[in-house]
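In: Need the 3D shape of this:
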Amino acid sequence: MAASPKLPAFDPADPLGIDDLLEPEDLAVRDTVRGWAADRVLPHIADWYEKGELPGIRELARELGGIGALGMSLEGYGCAGASAVQYGLACLELEAADSGIRSLVSVQGSLAMYAIHHFGSEEQKEAWLPRMAAGEVIGCFGLTEPDHGSDPAHMRTRAKRDAGGDWVLNGRKMWITNGSVAGVAVVWAQTEEGIRGFVVPTDSTGFSAPEIKHKWSLRASVTSELVLDDVRLPADAVLPEVSGLRGPLSCLSHARYGIVWGSMGAARSSFEAAVEYAKSREQFGRPIGGFQLTQAKLADMAVELHKGILLAHHLGRRMDVGRLRPEQVSFGKLNNVREAIDICRTARTILGANGISLEYPVMRHATNLESVLTYEGTVEMHQLVLGKALTGLDAFR
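Out: Purely as a prediction, here's the structure:
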């Protein structure tokens, strides 16, 4: 009888052996982004978060462009042309540092650049995408409004043609990541032809982007309102290849895919902090990691964390072969963000009072994820997307 092959050692950091599913190129992307985040973000993020600022964001954007992280899954125009799995791994590593950093990259690549790449004219692509891929120009995405978040079909922002053919935009957008540092905004507005997207240089007369302050979540991120008061744009500012909600919703689906991975990065960071703390913190004469209740918490956290990563990987492979449906993205976003928050909260209980300190990443990740839970589709909206897919019945209205 042939001898049984020797089993690999159990790896606490990868208990399911998910790394075996990754190609060398995947691992190289992951390690590059992880190394950049460890060098440029982790030493400073607690201070940035406490102060509610992201200093040097333009320099960070150029560095992210330098490692190919901006618009990395897009082809051409200076973009890396990476696989969906590689983009997901990058999102995981960025959010393991902080959700605000992943949001910067996600809004740049999966929303602003994606919209121009998929729906823009060749002139628009050539004008903006190479500079955005390099991080020389930061972009933002104007869809959500003060009174219309989950119901973008009833947005109030309007674009009208004047007698000379120019477009004139009026309206407000709210909770816009990168808004006050962006050089270009992709803005969605109602027109006589339906909802259309516009490429808006932020130095246009009538455009302003006051920054939103007093946030208790995504504090190391630039969040703004967009104000459009008679912003005049040439006729060719409109994205020519799409009309209706299909445009912005397809962008959001791509961005939500990144969240499926990114939320697991926040969860992993909190889980790792809890494991290390449990092995070193002593109570009743021994490390708390040696008590059954603590081990039960750690085991449950590990199960949900690595199930979530496996789900993200599965969705990435489907995206890479063109078979990922929006309902499946909703499945991933709904599950992984909810589980990530639960992992962070459980980690906080293991750390006890230290769990609320910025000396550890747990509370920072937990509060960030409260925003991730509701942006780009609330829990309820993704539940209804899945409910409709499962029953064939529309419960949105």
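In: contacts and neighbour counts: CA atoms only from here.
Out: OK.
In: So the residue nearest to residue 191 when sequence neighbours are not counted: helix, strand or coil?
Out: Of all residues beyond its chain neighbours, the one nearest residue 191 is residue 159 (5.3 Å), with distances taken as CA to CA, 6 or more residues apart in numbering. When states are read from DSSP: H, G, I helix; E, B strand; the rest coil, the local structure at residue 159 comes out as strand.
In: Which positions in the lengthiest helix in the chain come out as buried?
Out: The helix of greatest length in the chain, counted in residues with DSSP state H as the criterion, is given as helix 246-280. Buried residues in helix 246-280, defined by neighbour count with 16 or more other CA atoms under 10 Å: 247-275, 277-278.
In: How about stretch 278-288?
Out: Of the residues in stretch 278-288, those with enough neighbours to count as buried (16+ other CA under 10 Å) are 278, 288.
In: hmm, who's touching that stretch?
Out: Contacts with stretch 278-288, where a contact means CA atoms under 8 Å, 6 or more residues apart in numbering, come from 289, 290, 294, 350, 351.
In: Is it correct that the first one is in contact with residue 295?
Out: Yes. Judged on CA atoms under 8 Å, residue 289 makes contact with residue 295 at a distance of 6.1 Å.
In: Out of these two, name the residue with the larger neighbour count.
Out: When residue 289 and residue 295 are compared for neighbours, residue 289 comes out ahead with 23 against 15, by other CA atoms under 10 Å.
In: start to end distance for stretch 356-368?
Out: Criterion CA to CA, to the nearest Å; first-to-last residue distance in stretch 356-368 is 13 Å.
In: for it, which positions count as buried?
Out: Neighbour-count burial for stretch 356-368, with 16+ other CA under 10 Å as criterion, is recorded at 360, 361, 362, 363, 364, 365, 366, 367, 368.
In: Report the distance from the strand or helix carrying the last one to the chain centre.
Out: Yep, that's residue 368 we're talking about. Using DSSP states H and E, the element containing residue 368 is helix 362-374. Here the centre of helix 362-374 is set off from its chain's centre by 12 Å, with CA atoms, centre = their mean, to the nearest Å.
In: Can you give me the buried ones in the helix or strand just after it?
Out: Under the assignment DSSP H and E, the closest C-terminal helix or strand after helix 362-374 is helix 379-391. Of the residues in helix 379-391, those buried under the neighbour-count criterion (16+ other CA under 10 Å) are 379, 381, 382, 383, 384, 385, 386, 387.
In: Likewise for stretch 202-222?
Out: Neighbour-count burial for stretch 202-222 flags 202, 207, 208, 209, 211, 212, 217, 218, 219, 220, 221, 222 (criterion: 16+ other CA under 10 Å).
In: Proceed likewise with the subsequent sequence, for comparison:
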Amino acid sequence: MDDLLRIDDGLSEEQRLIRDTVKKCVTDRVLPHVGDWFEEAVFPARELAPVLGSLGVLGMHLEGYGCAGLDAVSYGVACRELEAGDSGLRSFVSVQGSLAMFPIWKYGSAEQKEEWLPRMAAGEAIGCFGLTEPDHGSDPANMRTNAKQDSSGDWILNGAKMWITNGSIADVAVVWAQTEDGIRGFVVPSDTPGFSAPEIHKKLSLRASVTSSLYFDNVRLPASAVLPGVRGLKGPLSCLSEARYGILWGVVGAARACLESAVDYSKTRVQFDRPIGGFQLTQEKLAWMYVGVGQSQLTALHLGRLKDAGALTPQQVSFGKLANVRAALDIARQARSILGGNGITLEYPVIRHMNNLESVLTYEGTEEIHVLTLGRALTGLDAFH
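Out: A predicted model of the protein is given here:
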């Protein structure tokens, strides 16, 4: 499908190379199988992680320790092409790089960085991020998971987390817990006694992704397990901002994939002796879908350039996540209507993207949270309490 706005013409040669390399990997290694993965509710993380590591997309926006150290727009372009394959694939990369590697890179000790980051960048070790709890999703300040130091100096971790991508396949979890000094982050190897991560089943969204609960039953951790560089909600919220940035790019890929499928279908599906793409109502749908993809891509590119300039704010990230996810979900639903009954089968990517986007709408901050974030920025008044 032609890029009428020629947005990618503004990418650098290196950024276009990253786009093409990631797209080829998704085309060759993911698209032939992802429908089956979705239907069977599996994600071959151990097989794909080294491939993604060799591409340099795991922690690609971080510097050192085997990470690519690339700019924010490059990372965004990679997320776009990954999610054009499946939201679960981009989620794996986002969680690995922005939620598990980033806090270790930003707030960890030298020993924690050396132990985990090179292996995670290579895809040899998988990470997860424990913040959301069964009773505290949008309100992490009131989390119940807690860690207490005993007389030996060890930390004793107790509590539970929920909706954790990569949880049951992770080698390490970055877990946030209440302490006497406020919320702290802990680097928790998954083989630590008392740690368990049962997988959540019967999902109808993000089926090609591993989603788990985490349980901590008197998990004993050495003093060196705590992330020394941050205290309070600033730590987990900064990680969420990193992940949300990848999402606002990624959903453009999902939306584009739905639009491309709808355009191709409309040119070959014949009704009343002509392709349905020749009907005015279909063309109106396609035109508005394309406008939505283009506007979302321009938003992502603008925010990426702000991030590269060191000027991106959490409020701007909320704008991008709110606007682009909603646009992508609307585009997926319109594409489904153009494909009619065929739109609900996994022969086409549309229903898979549409179902996935229902999860993307609410994870990393629900739509309502981002609305209130923007409302507070506009009025100076806090509507959260």
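In: Now the helix holding residue 368 of structure 1 on structure 2. Mean distance?
Out: Comparing helix 362-374 of structure 1 with its match in structure 2 after superposition yields a mean distance of 0.3 Å (mean CA distance after the TM-score superposition for structure 1).
In: Where in structure 2 does that helix align, residue-wise?
Out: Per TM-score structural alignment, the counterpart of helix 362-374 of structure 1 in structure 2 is residues 350-362.
In: Show me the strands in the stretch 201-350 of structure 2, by range?
Out: For the stretch 201-350 of structure 2, the strands defined by DSSP state E, counting those that start in this stretch occupy 211-221, 270-271, 274-275.
In: Quick one: the residues in structure 1 that the first one pairs up with.
Out: With TM-score structural alignment applied, strand 211-221 of structure 2 matches the range 223-233 in structure 1.
In: The matching stretch vs structure 2 - mean distance after superposition?
Out: Following the fit onto structure 2, the mean deviation recorded for stretch 223-233 of structure 1 is 0.4 Å by mean CA distance after the TM-score superposition for structure 1.
In: Tell me which residues are up against that stretch.
Out: Residues from elsewhere that reach stretch 223-233 of structure 1 (CA under 8 Å, 6+ apart): 142, 166-180, 200, 204-213.
In: Could you do stretch 364-382 of structure 2 as well?
Out: Contacts of stretch 364-382 of structure 2 from elsewhere in the structure, counted by CA under 8 Å, 6+ apart, are 138, 240, 243, 244, 315, 318, 319, 321, 322, 361, 383, 384.
In: For residue 229 of structure 1, see how far away the residue lying closest to residue 235 of structure 1 once chain neighbours are set aside is.
Out: What sits nearest to residue 235 of structure 1 in space, not counting adjacent residues and going by CA to CA, 6+ apart, is residue 166, at 4.8 Å. Applying CA to CA, the value for residue 166 of structure 1 to residue 229 of structure 1 is 15 Å.
In: coming back round to it: just name the closest of the contacts of stretch 278-288 of structure 1 to residue 54 of structure 1, please.
Out: residue 351 (27.0 Å; CA to CA).
In: number of nearby residues for the closest one?
Out: As a measure of burial, residue 351 of structure 1 has 21 neighbours, counting by other CA under 10 Å.
In: what helix or strand is the residue nearest the centre of structure 2 on?
Out: Centroid-nearest residue in structure 2, with CA atoms, centre = their mean: residue 91, separated by 3.7 Å. Assigned by DSSP H and E, residue 91 of structure 2 belongs to helix 87-94.
In: how big is the offset of the helix or strand following that helix relative to structure 1?
Out: Per DSSP H and E, helix 87-94 of structure 2 leads on to helix 102-107 as the next helix or strand towards the C-terminus. Compared with structure 1 after the fit, helix 102-107 of structure 2 shows a mean deviation of 0.4 Å (mean CA distance after the TM-score superposition for structure 1).
In: Over which residues of structure 1 does helix 102-107 of structure 2 lie when aligned?
Out: For helix 102-107 of structure 2, the aligned range in structure 1 is residues 114-119, judged by TM-score structural alignment.
In: Same check on stretch 147-156 of structure 2?
Out: Under TM-score structural alignment, the match for stretch 147-156 of structure 2 in structure 1 covers residues 159-168.
In: From residue 236 of structure 2, how far off is the corresponding residue of structure 2 for residue 208 of structure 1?
Out: With TM-score structural alignment defining the correspondence, residue 208 of structure 1 maps onto residue 196 in structure 2. Separation of residue 196 of structure 2 from residue 236 of structure 2 (CA to CA) stands at 21 Å.
In: helix, strand or coil for the corresponding residue of structure 1 for residue 173 of structure 2?
Out: The equivalent of residue 173 of structure 2 in structure 1 is residue 185 (alignment by TM-score structural alignment). Three-state call for residue 185 of structure 1 (three-state DSSP): strand.
In: Looks like residue 185 of structure 1 contacts residue 132 (just checking).
Out: No. Between residue 185 of structure 1 and residue 132 there is no contact under CA under 8 Å: 11.6 Å.
In: for residue 130 of structure 1, what are its contacts?
Out: The contact partners of residue 130 of structure 1, taken as CA under 8 Å, 6+ apart, are 77, 78, 79.
In: one more time with 6 Å, if that's ok
Out: Listed by CA atoms under 6 Å, 6 or more residues apart in numbering, the contact partners of residue 130 of structure 1 are 77, 78.
In: What does residue 279 of structure 2 correspond to in structure 1?
Out: Aligned against structure 1 - with TM-score structural alignment as the criterion - residue 279 of structure 2 pairs with residue 291.
In: Can you get me a residue count around that match?
Out: Residue crowding around residue 291 of structure 1 was assessed by other CA under 10 Å; the count is 12.
In: Helices of the stretch 51-200 of structure 1, residue ranges please.
Out: Assignment of helices within the stretch 51-200 of structure 1 using DSSP state H, counting those that start in this stretch yields the ranges 57-66, 84-97, 99-106, 114-119, 122-133.
In: for the ones you listed, which one sits closest to residue 241 of structure 1?
Out: Using CA to CA as the measure, helix 114-119 is the one of the helices of the stretch 51-200 of structure 1 that comes nearest residue 241 of structure 1, at 4.6 Å.
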